[in-house]
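S.K.: build me a model:
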Amino acid sequence: MTQPIYINSWASISALGSNPETIWQAYLDNNHYLKKRDFNQYTAFVGRLADEDYKLIENIKNSDNKYKNLDKSVLFALYTARLATKKAGWDNNDNFGVNFGSSRGATELFEKYHQEFLKTGVSSTLSSPTTTLGNISSWIAHDLQTNGPEISHSITCSTALHSLLNGIAWLQAGMCSKFLVGGSEAPLTDFTVAQMKALKVYSTKNDTYPCKAFDVNKTKNTMVLGEGATAVCLDIKKNNQTVATIEGIGYATESLQHNTSVTKDAECFQKSMKMALKNTDPSTVDAIVMHAPGTIKGDSSEVNAIAKVFENHQPFLTTNKWKIGHTFGASGLLSLELALLMLQHQKTISVPFAPVQKQPKKLNKILVNAVGFGGNAVSVLISK
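M.R.: A predicted model of the protein is given here:
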């Protein structure tokens, strides 16, 4: 990075809640927020929004007649974008850029319209504009009345952190002074969950913790899907609202041996972490919020990569997927939120079934990881 970039606000919605106070309280307990849900052909654990938070999304849906035909992934994004920019004090005069990503996009609407087409042979009028990936950022820009650049993209499960990278690139290039970045995902549909089951990665556990993310001793895959979104306001200037500084970013892609493969020692993570730590002594990193999807190979390879990079100075390790599930393209920024909350409250959040770790005396620097199908890893270093 050529200069630090500042995080001046953020907002999220997930199975943990929709405001920082509620979310932090949820992190402080040892409970997960995954619930069983009945699908057409099966029952599965998912990380679903609470009913009271769905009322907030319903309010967004009813706030504009045009929004009544939008997918949940767009509505989640609108909710978090409105809240984050309000906290930052931005308005349409700021002319900020928007980059919101999603791994799957309008999953629910796409499946609905496709089923209608199979039954009738006719496509609904709005089936195309409401299911394009680009409509997430377009509707945010419309809702917030900004004239800045608007970008939507997908790079599987590292999408949200790639949004952050894109925003930083625009800011450092001098093409914008403020950028709204985010990730949103609403994947709790019959076909999407069935796809994960077909890959043999979905949890079949019925004990205390359905998702055993960061348990490197597990003998079965335990991934669980969740839904949610996060919006983050980036600025080139530090002000009284600044909550954290982005000190380093890293990214890498490794050669694929299989569609979902990652090497034993996650070479992509080793490269992305080293890039993010280019100007930082690794021993000064206090904690890492891992990607840790709850799969055998995914979790163990990331732990191995961290050991390779940090050697005898391993930071405190944590993850949030055992609580909220894997939110695909939104997951990286929901992990960033956990890092921001830990910095703010100066407290680590332990995974209850993970090995006991040495607690850092202070939390000054935290690294956040994400990776997706295709071996595309991102690492982001933030500081207090």
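
S.K.: could you use CA atoms for every contact and neighbour count after this?
M.R.: Fine.

S.K.: so residue 152, which state does it fall into?
M.R.: strand (DSSP: H, G, I helix; E, B strand; the rest coil).

S.K.: please name the residues that touch it.
M.R.: For residue 152, the contact set (C-alpha atoms under 8 Å, 6 or more residues apart in numbering) comprises 99, 100, 101, 102, 133, 134, 135, 136, 137.

S.K.: another one to check against the first:
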Amino acid sequence: MKRVVITGLGALTPIGNDLSTFSAALMAGKSSAATITRFDASLFRTRFACELKDFDVTAHLNKADIKRTDPFTQYALVAAAEAIKDSGFKAISMDPFDIGVIWGTGQGGMTTFEEQVTEYAQGNGQPRFSPFFVPRLIPNMASGMISICHGFMGINYTTISACATSNSAIMDAFNYIRLGKATIIVTGGSEAPVTPASIGGFCAMKAMSANNDSPATASRPFDADRDGFVMGEGAGALVLEEYEHAVKRGAHIYAEIKGASMTADAYHTTATHPEGIGAAKAMELALKEAQLNIDQVDYVNMHATSTPVGDLSEIRALQSVTGNNKMPLLSATKSMTGHLLGAAGAIEAIACIMAITQQLIPPTINTQRLDPAIPAGLPLVTGAAREYPVKVAMSNTFGFGGHNSIVIFGKL
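M.R.: Got it, this is the predicted structure:
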């Protein structure tokens, strides 16, 4: 099997519109939650989210591309372009069929769907749909547009596994490269879910926090007073590359992918298994592939959405994996970024890579009083980033439908 490394990163997040600002805000413990500005949410149960700040798409894309794309694709194009530039590979000197794109999204073109169906309903049933309706809507358009804009003609498709989506995309890209089916794959995920239907749907499920009086502190993983997740939007992109190719061209290598795995809970449409059986197995399989023991993992970026059931099941899963071994240091960066659904794994993969490159573990913010159901002594990094010699980091993601996806990164 070939080795696979990360040579480029791109981020468009609620706490930073590029990699450097995202990384700085992440380590500084910056919250991004605030009252929704995208639409009037005053009558909704939850009236806040983690929106992008000061993002102007016209500074990145031309009018034609903006017109034919939904925001989730626009976010993908911006993050992917940064990662491709960061990687520095020259597609012109490569076989275009050797460069692919595997991209993830949980919802696809939700903005487009809402706008077009609303216009249809308000038009007395007249079929006045835009010719761009379907191309903007379909979830695979982000991967397609990245390919079109950069001339990549290799493997190209989209993964959808709810909130495990981005890790699924990263794992697939990892496998294709190590099997010799591609040399470079641009991967990651994007989501644009701050819309009336998306917010309204999650409100109806009572899955999101309703702490409207204090949005900035609403995402509080593992806290006794947590009451649900906070919606986020944006994109994260990674350039995965075959190790020998990266070395030969003198690329800057951030980290290596050591292992990855997926399992299913086969339990419930939305709830995680209370004992985390599927999640634990996914961690064990990823560790086995990486040829590592859990005590060799220095840091785990927890999925930890701040839901009462989900946070506890993840802790139980990790306890099952660690047994009598020392538990790695943990943090939950959704406390800052909110939950980006299908894009969550991508930006949390970047958080893991930043922990490795900076030897600094990002904090969990807003957690003031641990849930009494959580075992004492949980090694959760809270309040401020912690300096630590991180050689191996693991990223956990879990999604509606029972999807569990784990990726392990290592210092080269």
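
S.K.: tell me who's in contact with the alignment partner in the second structure of residue 48 of the first structure.
M.R.: In the second structure, the residue matched to residue 48 of the first structure (TM-score structural alignment) is residue 51. Residues near residue 51 of the second structure by C-alpha under 8 Å, 6+ apart: 14, 32, 33, 34, 36, 194, 232, 233.

S.K.: in the first structure, what range does the helix or strand residue 135 of the second structure falls within match?
M.R.: Per DSSP states H and E, residue 135 of the second structure falls inside helix 133-137. Taken onto the first structure by TM-score structural alignment, helix 133-137 of the second structure occupies residues 127-131 there.

S.K.: again, but for stretch 338-347 of the second structure
M.R.: The aligned range for stretch 338-347 of the second structure in the first structure is 325-334, by TM-score structural alignment.

S.K.: can you check stretch 147-164 of the second structure too?
M.R.: The aligned range for stretch 147-164 of the second structure is 141-158, by TM-score structural alignment.

S.K.: can you give me the end-to-end span of that stretch?
M.R.: 23 Å (C-alpha to C-alpha, to the nearest Å).

S.K.: in three-state terms, label the residue nearest to the spatial centre of the second structure for me.
M.R.: Geometric centre of the second structure, nearest residue: residue 344, 2.1 Å, by C-alpha atoms, centre = their mean. Taking three-state DSSP as the rule, one finds residue 344 of the second structure in the helix state.

S.K.: about what we covered before: the match of residue 48 of the first structure and residue 164 of the second structure: what is the separation?
M.R.: 21 Å.

S.K.: what about residue 317 of the second structure, how many neighbours?
M.R.: 21 (other C-alpha atoms under 10 Å).

S.K.: make sure it is indeed in a helix.
M.R.: Yes. Assessed with three-state DSSP, residue 317 of the second structure lies in a helix.

S.K.: which stretches of the stretch 201-350 of the second structure form strands?
M.R.: 234-242, 255-264, 299-301, 329-331 (DSSP state E, counting those that start in this stretch).

S.K.: dump the ones you listed into CSV; add mean neighbour count as well.
M.R.: What follows is those, written out as CSV (neighbours: other C-alpha atoms under 10 Å):
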stretch, mean neighbour count
strand 234-242, 32
strand 255-264, 23
strand 299-301, 26
strand 329-331, 22
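
S.K.: out of these, which comes closest to residue 210 of the second structure?
M.R.: strand 234-242 (21.7 Å; C-alpha to C-alpha).

S.K.: now do the end-to-end distance for stretch 97-115 of the first structure.
M.R.: 36 Å.

S.K.: ok, stretch 99-114 of the second structure next?
M.R.: Per C-alpha to C-alpha, stretch 99-114 of the second structure runs 34 Å from first to last residue.

S.K.: wait, residue 173 of the second structure sits on residue 102?
M.R.: Yes. If you go by C-alpha atoms under 8 Å, residue 173 of the second structure and residue 102 touch, sitting 6.4 Å apart.

S.K.: intersection of neighbour lists for the two?
M.R.: Counting by C-alpha under 8 Å, 6+ apart, the residues touching both residue 173 of the second structure and residue 102 are 185, 186, 187.

S.K.: from the residues you listed, pick the one nearest residue 8 of the second structure.
M.R.: residue 186 (8.8 Å).

S.K.: now check the first structure for the residue matching that closest one.
M.R.: So, by TM-score structural alignment, residue 186 of the second structure is matched to residue 180.

S.K.: burial of that match, as a residue count?
M.R.: 26.
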